[in-house]
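Peer 1: Okay, sequence plus prediction incoming.
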Amino acid sequence: MSVSIKNSVRATFRAKLSRLSPRLFLQIGCILGAFAVVIYLQIPQLATIKHQRKSMDKAALQREEAKAKVRLSIAKKMPTFGYNNLVANWYFLDFIQYFGDTEVRRKAGYASAMEYFDAILANDPRFLYGYFYLSSTGSIYAGAPERSVEIMNRGLKSLSPKVPERGYYIWRLKAVDELLFLGDVPAARNSMQNAANWASQNADPEAQNVAQLSQNTANYLARNPNSKQAQFDAWNMVLNAAVDDFVAQRAIAGIRSTGGKVTISPTGELKVEPPAKD
């Protein structure tokens, strides 16, 4: 991927990050403060462990990954004493560290990723940003779109058209997984229709725009289950929600496979053009 595309993706990522709830940052700050001293005291040991992990062979790392998966499964059953949101944020911070260790992930894979999101979103189903990571990680990295959809379905049962704010995006993310990675067109169409219904119940311009886009995609799929326009819309959403350069590159390839175009404007921004109408 070119430097210009990377910079554009990162600018979009920073813009999305700036819109996160102040409550989340406050909670994360509390967690970081609570653990700062412990982490400081453990830095030498952590550095040694990290070096040892990177020097382990693939089989050993995969065994460690399996153990981590079991630990997460057990941890999900532990009591939270009413601090569900803080626990969810702690799991998310732990996941970011897990996800960011690309050298280890390249050898060991992402088998524990879905256990993280199971724990994160079970404790805080309103954590909107977690669903963006869930969709990309589950479908593209972990190769488990069916598990991603399962976790989203569970979370959606605790949500409503206005809670959390912009929660209609979760239906769109689910539709993307169903359409592009599971090939379940009826389910994708239903999810897009629900996204349109939820978004239409919010009066702000962003919600109204999402309502129209989602309705259009649902209509495309109703008329033509193999609609290139619907696939383009889905890949374009993957690009807009990309959590890193690898996902963005995969999305750009997907857009181009539909006949769409991705170019870089003179200002360094991505310019995306749809394919010819079906």
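Peer 2: That came through fine. Numbers count the residues shown, from 1 in each chain.
Peer 1: CA atoms for contacts and neighbours, from now on please.
Peer 2: Noted.
Peer 1: same for the helix ranked longest in the chain, what does it pack against?
Peer 2: If you go by DSSP state H, the chain has its longest helix at helix 22-55. If contacts are counted by 3 or more C-alpha pairs under 8 Å, 6 or more residues apart in numbering; DSSP states H and E, helix 22-55 sits against helix 84-100, helix 102-108.
Peer 1: Out of these, which gets nearest to residue 196?
Peer 2: helix 84-100 (28.1 Å; C-alpha to C-alpha).
Peer 1: and for the closest one, what are the contacting residues?
Peer 2: By C-alpha atoms under 8 Å, 6 or more residues apart in numbering, the residues outside helix 84-100 that reach it are 24, 27-28, 31, 80, 105, 113, 116-117, 119-121, 123-124, 130.
Peer 1: Let me know the closest of those residues to residue 46.
Peer 2: residue 105 (17.4 Å).
Peer 1: want to compare, so here's the second one:
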Amino acid sequence: MLDMSYLLSLTKLLTPVLALVCTGGITTLQLTKITEIQAQTEVTKPTTVYLLEAEQEKANLAFIKNLPSFGFDNLVADWTFLRFLQYFGEKDARQQIGYALTPKYFEIFVDRDPKFTQPYKFMSPATSIFAGRPDQSVTLTEKGLKSLSPEISPDAYSLWVSKASDELLFLGDNQAARSSYLKAAQWARDSADPEAKRIGAIVTKTAEFLKDNPDSKNARISAWLMVLNSAPDEETRQRSISEIQALGGQVSVTEQNILKIQFPEED
């Protein structure tokens, strides 16, 4: 005969977990449906509507930030990243009211699942370039790096590159950027990632540029090149190319459809 007290205890334990899992599944289905609807109907809403939606999403993020995970932090992180992609992809809304909520998504993600490196490549440039908060991008990336190593994640060196780019291009902290580039090169040497050797050589050269000339245009071009190489969206890529050209670099495309950067003769 089954022990009823045991069944009741088990039910109490599993109920919140099942609720969280079901919520995550329902949310994913809702996001998928919303994306399908948006793809079919391109209707620009009034700014006031977008502002109201942003306030509602801000409240949602505050709730998610304090949501108990019951050991499923990665599920909450994935859920948050899906919401971020939905938010970032609403171009009409972003053009009208901006990207101010981006750091909030990034913060929840880093708190919940800092060892999952791929979302950083979306959230870091979105925070620094589009939301205009490179300081928060640096802080959150640095926090995530405390949980990472080349052994845990072979591409973790790319986070040091991203941090260095923010420090150099937006914060004007060249020495901090040089330190981050050197750390990126060190992690790249210890990484099994096939791209690590190539990126490691570039960031080492960039660190040398900064050592010899703190105001080096070549260092800034190299930084934008790193942003360009890792950019998840066309808008960031075009911004990177424009910045490289403004610094005197020349951008061309080879017959193999590979971008080629020529640095200016005078640094």
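Peer 2: Yes, it's here. Bear in mind the structure is a predicted one, so any value in this text is a computation, not a measurement.
Peer 1: Can you pull the TM-score for these?
Peer 2: Superposed pair, TM-score by TM-score structural alignment, normalised by the length of structure 2: 0.82. Supporting alignment: 245 aligned residues with a C-alpha RMSD of 3.0 Å.
Peer 1: hang on, the earlier thing: could you list the buried residues of the longest helix of structure 1?
Peer 2: 27, 28, 31, 53 (16 or more other C-alpha atoms under 10 Å).
Peer 1: quick one: contacts for the second one?
Peer 2: Spelled out, it's residue 28 of structure 1. 86, 89, 90.
Peer 1: Break down the stretch 151-267 of structure 2 into its helices, ranges please.
Peer 2: 157-169, 174-189, 196-212, 217-230, 234-246 (DSSP state H, counting those that start in this stretch).
Peer 1: mean per-residue distance, the fourth one to structure 1?
Peer 2: For helix 217-230 of structure 2, the mean distance to aligned residues of structure 1 following superposition is 0.8 Å (mean C-alpha distance after the TM-score superposition for structure 1).
Peer 1: what packs against that helix?
Peer 2: helix 157-169, helix 196-212, helix 234-246.
Peer 1: rerun that using 6 Å as the cut-off
Peer 2: helix 234-246 (3 or more C-alpha pairs under 6 Å, 6 or more residues apart in numbering; DSSP states H and E).
Peer 1: residues in structure 1 matched by the helix it packs on, start to end?
Peer 2: Matched against structure 1 by TM-score structural alignment, helix 234-246 of structure 2 falls on residues 245-257.
Peer 1: try stretch 135-143 of structure 2
Peer 2: With TM-score structural alignment as the criterion, stretch 135-143 of structure 2 aligns to 146-154.
Peer 1: That stretch vs structure 2, mean deviation?
Peer 2: With mean C-alpha distance after the TM-score superposition for structure 1, stretch 146-154 of structure 1 averages 0.7 Å from its match.
Peer 1: Would you mark the buried spots in that stretch?
Peer 2: Across stretch 146-154 of structure 1, burial judged by 16+ other C-alpha under 10 Å covers 146, 147, 148, 149, 151, 152.
Peer 1: Distance from the chain centre to that stretch, please.
Peer 2: 12 Å (C-alpha atoms, centre = their mean, to the nearest Å).
Peer 1: how about the residue nearest the centre of structure 2, secondary structure?
Peer 2: Geometric centre of structure 2, nearest residue: residue 123, 2.3 Å, by C-alpha atoms, centre = their mean. When classified by DSSP: H, G, I helix; E, B strand; the rest coil, residue 123 of structure 2 comes out as helix.
Peer 1: Excluding residues flanking it in the chain, which one is nearest it?
Peer 2: residue 106 (6.0 Å; C-alpha to C-alpha, 6 or more residues apart in numbering).
Peer 1: so which strand or helix has the aligned partner of the one you found in structure 1?
Peer 2: Matched by TM-score structural alignment, residue 106 of structure 2 corresponds to residue 117 in structure 1. Remark: residue 117 of structure 1 resides in helix 113-123, with elements defined by DSSP states H and E.
Peer 1: Please point out which parts of that helix sit buried.
Peer 2: 113, 114, 115, 116, 117, 118, 119, 120, 121, 122, 123.
Peer 1: ditto for stretch 261-278 of structure 1
Peer 2: 261, 262, 269, 270, 272, 274, 275.
Peer 1: Pick out the most distant pair among the contacts of helix 84-100 of structure 1.
Peer 2: 80 and 105 (28.8 Å).
Peer 1: Roughly how far does the equivalent of residue 199 of structure 2 over in structure 1 sit from residue 200 of structure 1?
Peer 2: Per TM-score structural alignment, the equivalent position to residue 199 of structure 2 in structure 1 is residue 210. Distance, residue 210 of structure 1 to residue 200 of structure 1, by C-alpha to C-alpha, to the nearest Å: 8 Å.
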